[in-house]
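Participant: Show me how the following folds:
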Amino acid sequence: MSENSASEAQQPKVTKSDDEWKRELSPAEYQVLRQAGTERPYTGEYWDTHTEGVYACRACGAELFTSREKFDSHCGWPSFFAPLAEGRVRYLRDESMGMVRVEVRCGTCDSHLGHLFEGEGYATPTDQRFCINSVSLSLRPADDGETSPQ
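Facilitator: I've put the predicted structure just below:
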């Protein structure tokens, strides 16, 4: 996996100062989104949600994942097998916990979302698990029973 995704998100980049982020985000949101923290498993708003819709970055509103790619991994965090589209997220090498992982960040505002794991054997089309913090996301439910947007 490269440091950045192959194509960039269509939205303009969002750049704010640390003070601006602190004013706009709750302490829990700031700790995860801007300081690469992790919420405790099974405590987040979306880990067990099955509502159809689009999951957007809580910091900037960029659309990142849809309910169509969400699956039950039983890990305690929302799990997706792919982002909404290439360039919506970016990938960074993370060696912070004494192991090599792939950090997932918002492609628009560079906020920390979670981590990507591969080869775990889930019965998904990609054999990938985007393990994302609920506090990093805002769910926009689909309208009138429609399926999630593309």
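
Participant: rest of the way, CA atoms for contacts and neighbours
Facilitator: Will do.

Participant: in the helix or strand harbouring R23, what's buried?
Facilitator: Take DSSP states H and E as the rule and R23 turns out to sit in helix 18-24. Buried residues in helix 18-24, defined by neighbour count with 16 or more other C-alpha atoms under 10 Å: W21.

Participant: Tell me which residues are up against that helix.
Facilitator: Here helix 18-24 makes contact (C-alpha atoms under 8 Å, 6 or more residues apart in numbering) with 30, 34.

Participant: one more, for comparison:
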Amino acid sequence: MTKTKTKIQRSDREWRELLTEEEFRVGVKEGTERPFTPGSFNDEKRKGLFHCKGCDTVLWSSEHKFESGTGWPSFWQPASPDAVATKTDFKMIIPRTECHCATCGLHQGHVFKDGPPPTGERWCINGIVLDFRPSE
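Facilitator: Modelled structure (predicted):
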């Protein structure tokens, strides 16, 4: 028997009760936080896991984090293959691949094909929609 992941759906009103205005703008309305935003986890060097602020799902691991120089936390892969979903984003002139939490749909950022080995991917993530839990 295959275990199906539970999907969480919330109205804008429910999201606004859970998130700050900036978290709502970035996570629900698919915005982008400014690069090098203090507290965005760009400079986080400790070992640990990054959880979705919308549903507490583990999305990213410090084991996959790298310094991209872009001003956003960057990872070369999600914590697990089914943690993050993608779709094509047509908001800019050139289509990009947008990523969301696969459980609750909270917008995480974008994935690009200019990252380090072994995947060659750079998952450029808005830290404002994450909670970090250091390993003990």
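
Participant: C-terminal to the helix holding R23 of structure 1, what's the next element?
Facilitator: Scanning onward from helix 18-24 of structure 1 (DSSP H and E), the first element met is helix 27-33.

Participant: State the span of structure 2 onto which that following helix is aligned.
Facilitator: Using TM-score structural alignment, the residues of structure 2 aligned to helix 27-33 of structure 1 are 21-27.

Participant: The helix holding R23 of structure 1 vs structure 2 - mean distance after superposition?
Facilitator: Average distance, helix 18-24 of structure 1 versus aligned residues of structure 2 after superposition (mean C-alpha distance after the TM-score superposition for structure 1): 0.8 Å.

Participant: about what we covered before: now do the buried residues in the match of helix 27-33 of structure 1.
Facilitator: 22-27.

Participant: Likewise for stretch 123-135 of structure 1?
Facilitator: 128-135.

Participant: Which of these sits closest to V54 of structure 1?
Facilitator: Closest approach between the buried residues of stretch 123-135 of structure 1 and V54 of structure 1, by C-alpha to C-alpha: S134, at 13.0 Å.

Participant: Tell me the residue in structure 2 aligned with the closest one.
Facilitator: Using TM-score structural alignment, S134 of structure 1 sits opposite G127 in structure 2.

Participant: need the strands for structure 1, in chain order.
Facilitator: Taking DSSP state E as the criterion, structure 1 contains strands spanning 53-57, 63-66, 70-71, 79-80, 89-94, 101-106, 112-118, 128-132, 137-141.
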